[in-house]
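J.: heads up, no residue letters with this:
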């Protein structure tokens, strides 16, 4: 793949992930769902989710809000550093998103869970 194609791929990957986060923040769960592969996987400190419907169902209940601090893009992977507002607590976290065919295939989020335990 040439440089122009690499830049376009990275740009599109970043847009998919940022659109996903913006949709979650706006509580537009239908739009957030559109950014996910049906069989996507999520791994987090507090558990795992398999499938877009399961993940979005949980997000509809939790209504987390994300304040992005930094975005890193490498091909079809995006890493975000962000504050996640979880109810009354705000937690600094890192997310690693893998995109395939312009939809999120998997992601992992790590943070120190002690403030919410």
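T.: Perfect, thanks for sending it. All of these numbers come straight from a predicted model, not from anything done at the bench.

J.: Could you use CA atoms for every contact and neighbour count after this?
T.: OK.

J.: Can you list the buried residues in stretch 74-91?
T.: Buried residues in stretch 74-91, counting neighbours by 16 or more other C-alpha atoms under 10 Å, are found at 75, 76, 77, 78, 79, 80, 81, 82, 83, 84, 90, 91.

J.: Next: stretch 42-55.
T.: 42, 43, 49, 51, 52, 53, 55.

J.: Can you name the two of these that sit furthest apart?
T.: With distances taken as C-alpha to C-alpha, the most widely separated pair in these is 43 and 53, at 15.1 Å.

J.: Tell me where the longest helix sits in the chain.
T.: The longest helix of the chain (DSSP state H) is helix 3-25.

J.: this is the comparison structure:
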């Protein structure tokens, strides 16, 4: 049986890559929580507002699922830099409830010097 938890996650990434931010937001629970190496966000609308400004592009290298958890290993094109990251998405009721992203921030910090 196919794990359906990864469906909203794959759709979300596709919408972000297409810069269709309104549709991307429909994949998120309104109370979505984001935790990353360089900050956190509470609320889907706040997170999507940031995504509209950053316009990152994602290239999925590997997708893993375990029940309602989806883990992506991906390259994130941030414009001047591309970083490899791991994103842990928690899905419930067909919506992404939270995302935790880990990556080595040093290439981004070196750029700010």
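T.: Received it, and whenever you're ready, just let me know what you need. Keep in mind the model is a prediction, meaning the values are calculated, not measured.

J.: Turn the buried residues of stretch 42-55 of structure 1 into a markdown table, including secondary structure and distance to residue 71 of structure 1.
T.: Compiled in a markdown table, these are given as follows (DSSP: H, G, I helix; E, B strand; the rest coil; distance: C-alpha to C-alpha, whole Å):
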| residue | secondary structure | distance to residue 71 of structure 1 |
| --- | --- | --- |
| 42 | strand | 19 |
| 43 | strand | 19 |
| 49 | strand | 23 |
| 51 | coil | 25 |
| 52 | helix | 23 |
| 53 | helix | 26 |
| 55 | helix | 22 |
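
J.: Closest to residue 62 of structure 1 out of those?
T.: Closest approach to residue 62 of structure 1 among those (C-alpha to C-alpha): residue 55, at 10.7 Å.

J.: would you list every one of the helices in structure 2?
T.: Under DSSP H, structure 2 gives helices at 6-17, 21-26, 44-54, 106-111.

J.: Look at the aligned residue in structure 2 for residue 41 of structure 1 and say how many residues are nearby.
T.: Mapped onto structure 2 by TM-score structural alignment, residue 41 of structure 1 lines up with residue 33. Other residues within reach of residue 33 of structure 2, judged by other C-alpha atoms under 10 Å, total 20.

J.: end-to-end on stretch 92-107 of structure 2?
T.: 34 Å (C-alpha to C-alpha, to the nearest Å).
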